[in-house]
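**Student:** Sequence first, predicted coordinates after that:
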Amino acid sequence: MFILELTYTAPLDRIDAALSDHVAWLEQGYAAGHFIASGRKDPRDGGVIIAAGIDRATAEKLAAEDPFVREGVCEYRITQFVATKTAPALAEYREQLPS
């Protein structure tokens, strides 16, 4: 599982100008089954996406395709973790530690 942390590198007016394309890109990620949660940080200096069922190369590719990245208004920090415990509603996303 991955945490994709976005940090804005441009003023909010430039973020807002690219927001509809970013939201459309998010919708594609949800439709493909890659994303399970996303939202703005508070304060609004970036966002967070939780992705599952993909490998690091795919996470990096998805981040590079984000319109925010293409417009040069954010940077990504990608953190991989093994979700060995989840809430019952997220049981399908539980993972096993590597042997």
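**Tutor:** Ah, there it is.

**Student:** C-alpha only now, for contacts and for neighbours.
**Tutor:** Will do.

**Student:** ok, which stretches of the protein are strands?
**Tutor:** Secondary structure of the chain (DSSP state E): strands at 2-8, 35-40, 46-51, 74-80.

**Student:** In a markdown table: the ones you listed, plus distance to Ala87.
**Tutor:** Shown next, in a markdown table, are the strands of the chain (distance: least, C-alpha to C-alpha, whole Å):
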| stretch | distance to Ala87 |
| --- | --- |
| strand 2-8 | 17 |
| strand 35-40 | 13 |
| strand 46-51 | 15 |
| strand 74-80 | 19 |
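
**Student:** Put this next to the first one:
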Amino acid sequence: MHYFMIEGTFYGPVPVSPEELENVIKEHIAYLQRGFNEGWMLFSGPKAQTGGGIILMKAGSMEEVEQFLADDPLKKSGVQEYHVVEFRFHDGQPEVKSWFS
């Protein structure tokens, strides 16, 4: 299994109206729920200062991650781009170690 830290960043200016953005964000959150339900997403959340967010997930390959992100409503609507970093797990708090095994 491979581990990935993903940073999403909104394009500026955001290419949709505030109402559309709110709807797309709701769709995005629902889309991410699949990863939590299936256990391959550890966390996600918005960045504190700017549009976009952070996701930590595991997958069999970078290609799987890229396909998942390509189907994300924020990506499909042209609101957000992604930067993906693959990393190797070294150590962590006891509460999360089992997720990495």
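**Tutor:** Perfect, I can see it now. The structure displayed is predicted, hence computed values, not measured ones.

**Student:** Which one, of the strands of structure 1, ends up nearest to Pro88 of structure 1?
**Tutor:** strand 35-40 (14.5 Å; C-alpha to C-alpha).

**Student:** Which stretch of structure 2 is the closest one matched to in the alignment?
**Tutor:** Mapping strand 35-40 of structure 1 onto structure 2 (TM-score structural alignment) gives residues 41-46.

**Student:** the helices in structure 1, which residues?
**Tutor:** 12-31, 56-65, 67-70 (DSSP state H).

**Student:** Can you spell out which helices and strands pack onto the last one?
**Tutor:** Counting contacts by 3 or more C-alpha pairs under 8 Å, 6 or more residues apart in numbering; DSSP states H and E, helix 67-70 of structure 1 packs against helix 12-31.

**Student:** Now find how far off-centre the helix it packs on is within its chain.
**Tutor:** 12 Å (C-alpha atoms, centre = their mean, to the nearest Å).

**Student:** Give the equivalent position in structure 2 for Ala87 of structure 1.
**Tutor:** Using TM-score structural alignment, Ala87 of structure 1 pairs with Gln93 in structure 2.

**Student:** Contact partners for its match?
**Tutor:** Shown in contact with Gln93 of structure 2 (C-alpha atoms under 8 Å, 6 or more residues apart in numbering): no residues.
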